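Trainee: Below are the sequence and a predicted model for it; my questions follow.
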Amino acid sequence: MTYAIDPELVPWLDMLPKMTFSDRDSVLAARASMEDVKNVAPAYEPVNPLDIRDTTVPGPSGAPDVPVRVYAPANRDGVVPGLLYIHGGGFIVGDLDTFHTGLLRLVDQLGVVIVSVDYRLAPEHPFPAPVEDCYAALTWVAAKAAELGIDPARLGVAGDSAGGGLAAAVALLARDRGGPALSFQYLGIPELDDRLDTPSMRAYVDTPIWNRPNAIFSWTSYLGTEPGGPDVSPYAAPARAEDLSGLPPTFVVTSQFDPLRDEGIAYAQRLMQAGVNTELHHYPGTFHGSSLVEAAAVSKRMLADELDGLRRGLRVDTK
């Protein structure tokens, strides 16, 4: 199929990582090649001094501790907003280094504390392990807010791709378990619906980076069974949640030539209908992960909108 991809993105198509998942060997190969993803975007040099440290936090009951990376402005004055960040990778690839450059930029330009989670990956650790790791990290951040220099009234959750789906699930868990009060959720090109039945999911079988075959493999790995069954938890696939009321203000990003496009749009619409303060930003000519091409004008718009959305959602002090 031919797609009307933004002309500035087209020259990069052959240079972007090729993600094709079919079996365990393909997953291992993709994990080994994640360095290619990190090398697409240029390195970011912070203007302000940052404190960055790796540590572990208590995992879910009976599970191992969860590795996290804490990013903080070195010269912050008083408490600042905090953000739990969950990386993407189809639930099966990715680690603390995958989105390191992007998080450096966010902390540097927003002056917030970000805690990035290295959750367990499927298929070795299917649902609920990944989302429970992320929720455990959230409860740790909330409990350690004073020590981390975070204002607990300005604590959000964010993620991209599968991380966006996990962020949505963490927000649902926090609401339903009476957990930490979240002030904001950022869902970037989120993976939300295992039923794989939206028009974009049916149509986009060969789009760059992410496509229907990859989505099928991703969900099968995460659920440990065929996707689309009757008993899938909304904490695995947030699109299945019947009630979206009481969730925090939300910022949703979707891309035109992304099989995940329609489930992101539908989730944003349902949040609006449930009375949740929601922004939906859709970018024509883009595909899943196209923002890796930072030189393109549309990628610059996406980054500017992300920064603005986080600044407003976390109520960053701009004085």
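Mentor: Good, I have the coordinates.

Trainee: Could you use CA atoms for every contact and neighbour count after this?
Mentor: OK.

Trainee: got the contact list for Gly229?
Mentor: Applying C-alpha atoms under 8 Å, 6 or more residues apart in numbering, one finds that Gly229 lies in contact with Arg195.

Trainee: Let's verify it: helix, strand, or coil?
Mentor: At Gly229 the chain is in coil, as set by DSSP: H, G, I helix; E, B strand; the rest coil.

Trainee: next one: the one 3 residues further on
Mentor: Of the three states, Val232 takes coil according to three-state DSSP.

Trainee: the helices in the stretch 51-200 of the chain, which residues?
Mentor: Taking DSSP state H, counting those that start in this stretch as the criterion, the stretch 51-200 of the chain contains helices spanning 100-110, 129-143, 145-148, 162-176, 199-203.

Trainee: These into JSON lines, with extra columns for distance to Pro230?
Mentor: As requested, these are exported to JSON lines (distance: least, C-alpha to C-alpha, whole Å):
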{"stretch": "helix 100-110", "distance to Pro230": "37"}
{"stretch": "helix 129-143", "distance to Pro230": "20"}
{"stretch": "helix 145-148", "distance to Pro230": "39"}
{"stretch": "helix 162-176", "distance to Pro230": "18"}
{"stretch": "helix 199-203", "distance to Pro230": "19"}
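
Trainee: Minimum distance to Met302: which of those helices has it?
Mentor: Comparison of the helices of the stretch 51-200 of the chain against Met302 by C-alpha to C-alpha identifies helix 100-110 as nearest, at 12.6 Å.

Trainee: For the closest one, what is the distance to the chain centroid?
Mentor: What separates the centre of helix 100-110 from the centre of its chain is 15 Å, taken as C-alpha atoms, centre = their mean, to the nearest Å.

Trainee: what does it contact?
Mentor: The set of residues external to helix 100-110 that reach it, using C-alpha under 8 Å, 6+ apart, is 38, 43-44, 46-50, 71-73, 112-114, 307, 311, 316.

Trainee: Buried subset of these as a PyMOL selection?
Mentor: Buried members of those, defined by 16 or more other C-alpha atoms under 10 Å, are picked up in PyMOL with:
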select buried, resi 38+50+71+72+73+112+113+114+307+311+316
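
Trainee: Structure two is appended below for comparative analysis:
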Amino acid sequence: MLGSRALIFITICILAVSYISYIKYPEACDYPLGIKAYYSATKILTFLADLSLRLGGKYLTPYRISEHDYSAPVEGIEVSIHKFGGVKTTVITPTGFGDNGGESAIIYYHGGGWALGGIAIYAAYLKKLSKESGMVVIVPEYRLAPENPYPIPFEDCLHATLAFVNIAKTFKVNPKKIVLAGDSAGGNLATAIALRLTNTRNTKLNPCMLNVVYPVLQMSNFMLPSYQQNRNPPLLTPPIMAHFFLLYIGLEKETKLITPMTHNLHMEGIKDEILLKRTSPNWIPDTYKKREYEKPKLRPTENEMKLLKTYKKKLQKFANDTTFAPLSASDEELKLLPRTHILTCEYDILRDDGIILYERMKKLKLDVSQQNLEFGAHGLLSLYGAVTYDKLDNAVAYMISQMKHGLSKC
């Protein structure tokens, strides 16, 4: 029999976990239990990450020790491990690929804020994506920040991509039928690589298509409508996004920069006003601005502002680096991008990053399409193949159809 003290302790623990993991979902987010459990577990990990940091540990430790491949083998799918350009890379191939007319490939760069993730937690999603699309899926396991800060993750992905293209035919892949794809930070990497390849002479690869899912595309505007409408989303808050930016650029310990960044104070005094115009809320159609806005609750302290003065120019330099922040690209650079499809989620701070890219490309009369999931939150697509949710299945089916439409033009 448990004593009264033990029962009180257990009760307190249950109440604490319930409080920490509670998420108030918008009415449109009619998720099944499996998806809600994922978001609640992630919220607990975020709490533990903050606690680890306060206790002198590393912010990423709770996330990384929880990473595990829970996916079951998928019938009709073969998985192999290779090294392309010195980068460990997973190749997911539909059985019989190449014998039944298949010749297309998706090079997929995983998300995780450049500091987390990998094939382990994306396995179910990418296996099903390969099976449903009938395409080979190539997944570079790029080195992660902060141990390997920018530009190392980008360079790993670029090297793996070019190395695969050189031997694509040995995998029965037509080098002219390749889609560059990714979600979140992986969407950032995919877009940056597409910009690098299409704006470089004598490149070994002219990608047929770019397909990005709620991509991170800028660090200059934390006050876009989607940031203000989603202060407490199921996943990825503005402070967490700012923290991952700092991890990516090697400023892991400078967490006092987070609050000033979420107020856009890191961009004050920037001389290049063209950059601010490229990430302006004026690009966002009014239909996305109807939901209620909420300003940041925390105000920067005096010590935080002093630290910002030390790093402001460095942060502005990164914000204006096309490889780091693709929305900083000029119209001339964007004009060279291949056919592009952009998927965004309504309940996601990164929604407007994708919308701005879409609107800018559309104004330039480029071949671009967009789908915004009215029921979607950040991270949702990574659960494709792991849970059953008809709306998600239909959304991915449409995305695949857009990829096939783009590939048909190459």
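Mentor: Received, thanks. Keep in mind it's a predicted model, so treat the numbers as computed, not measured.

Trainee: Let me know which of the helices of the stretch 51-200 of the first structure is tucked in deepest.
Mentor: Here the criterion is mean neighbour count by mean count of other C-alpha atoms under 10 Å, and of the helices of the stretch 51-200 of the first structure the winner is helix 162-176, at a mean of 25.

Trainee: number of nearby residues for Leu196 of the first structure?
Mentor: If you count neighbours by other C-alpha atoms under 10 Å, Leu196 of the first structure ends up with 19.

Trainee: now do Arg212 of the first structure
Mentor: Other residues lying near Arg212 of the first structure total 20 when counted by other C-alpha under 10 Å.

Trainee: That one pairs with which position in the second structure?
Mentor: For Arg212 of the first structure, the aligned residue in the second structure is Pro238 (criterion: TM-score structural alignment).

Trainee: What is the aligned counterpart of Leu314 of the first structure in the second structure?
Mentor: Alignment note (TM-score structural alignment): Leu314 of the first structure maps to Leu407 of the second structure.

Trainee: Tell me if I'm right that Thr344 of the second structure and Tyr214 touch.
Mentor: Yes: taking C-alpha atoms under 8 Å as the definition, Thr344 of the second structure is a contact partner of Tyr214 at 4.7 Å.

Trainee: For the stretch 201-350 of the second structure, which segments are assigned as helices?
Mentor: Across the stretch 201-350 of the second structure, reading from the start of the chain, the helices by DSSP H, counting those that start in this stretch fall at 225-229, 238-248, 258-262, 273-278, 302-319, 331-334.

Trainee: Figure out which of those helices is closest to Gly111 of the second structure.
Mentor: Between Gly111 of the second structure and those, the tightest spacing by C-alpha to C-alpha is seen for helix 238-248, at 11.4 Å.

Trainee: chain center to that closest one, what's the gap?
Mentor: Relative to the chain's own centre, helix 238-248 of the second structure is displaced by 12 Å; criterion: C-alpha atoms, centre = their mean.

Trainee: re earlier: among the helices of the stretch 51-200 of the first structure, which is nearest Phe91 of the first structure?
Mentor: Each of the helices of the stretch 51-200 of the first structure was checked against Phe91 of the first structure via C-alpha to C-alpha, and the shortest separation belongs to helix 162-176, namely 5.8 Å.

Trainee: mean offset of that closest one relative to the second structure (after superposition)
Mentor: When the second structure is superposed, helix 162-176 of the first structure averages 0.8 Å from its matched positions, counting by mean C-alpha distance after the TM-score superposition for the first structure.

Trainee: Provide the aligned range in the second structure for that helix.
Mentor: So helix 162-176 of the first structure is aligned with residues 185-199, judged by TM-score structural alignment.

Trainee: what's the answer for stretch 125-143 of the first structure, then?
Mentor: With TM-score structural alignment applied, stretch 125-143 of the first structure matches the range 148-166 in the second structure.

Trainee: What about Leu392 of the second structure, how many residues nearby?
Mentor: 20.

Trainee: repeat for the one 10 residues further on
Mentor: Residue crowding around Gln402 of the second structure was assessed by other C-alpha under 10 Å; the count is 21.

Trainee: Aligned to Ser330 of the second structure, what sits in the first structure?
Mentor: When the first structure is aligned by TM-score structural alignment, Ser330 of the second structure is paired with Glu242.

Trainee: just Gln228 of the second structure next, same as before
Mentor: In the first structure, Gln228 of the second structure lands on Arg202 (TM-score structural alignment).

Trainee: residues contacting that match?
Mentor: The neighbourhood of Arg202 of the first structure, defined by C-alpha under 8 Å, 6+ apart, consists of Leu196, Arg212, Pro259.

Trainee: can you rerun that using 7 Å?
Mentor: Remark: with contacts taken as C-alpha atoms under 7 Å, 6 or more residues apart in numbering, Arg202 of the first structure is in contact with Arg212.

Trainee: how much space is there between it and Ala304 of the first structure?
Mentor: When distances are taken as C-alpha to C-alpha, to the nearest Å, Arg202 of the first structure and Ala304 of the first structure turn out to be 31 Å apart.

Trainee: same question, Tyr135 of the first structure
Mentor: In this structure, Tyr135 of the first structure lies at 28 Å from Ala304 of the first structure, with C-alpha to C-alpha as the measure.

Trainee: Report the buried residues of stretch 175-183 of the first structure.
Mentor: Applying a neighbour-count criterion of 16+ other C-alpha under 10 Å, the buried positions in stretch 175-183 of the first structure are Arg175, Gly179, Pro180, Ala181, Leu182, Ser183.

Trainee: What of stretch 292-309 of the first structure?
Mentor: Those would be Leu292, Val293, Glu294, Ala296, Val298, Ser299, Met302, Leu303, Glu306, Leu307, Gly309, for stretch 292-309 of the first structure by 16+ other C-alpha under 10 Å.

Trainee: Among these, which lie within helices?
Mentor: The helices in this structure, assigned by DSSP state H, contain Val298, Ser299, Met302, Leu303, Glu306, Leu307, Gly309 from these.
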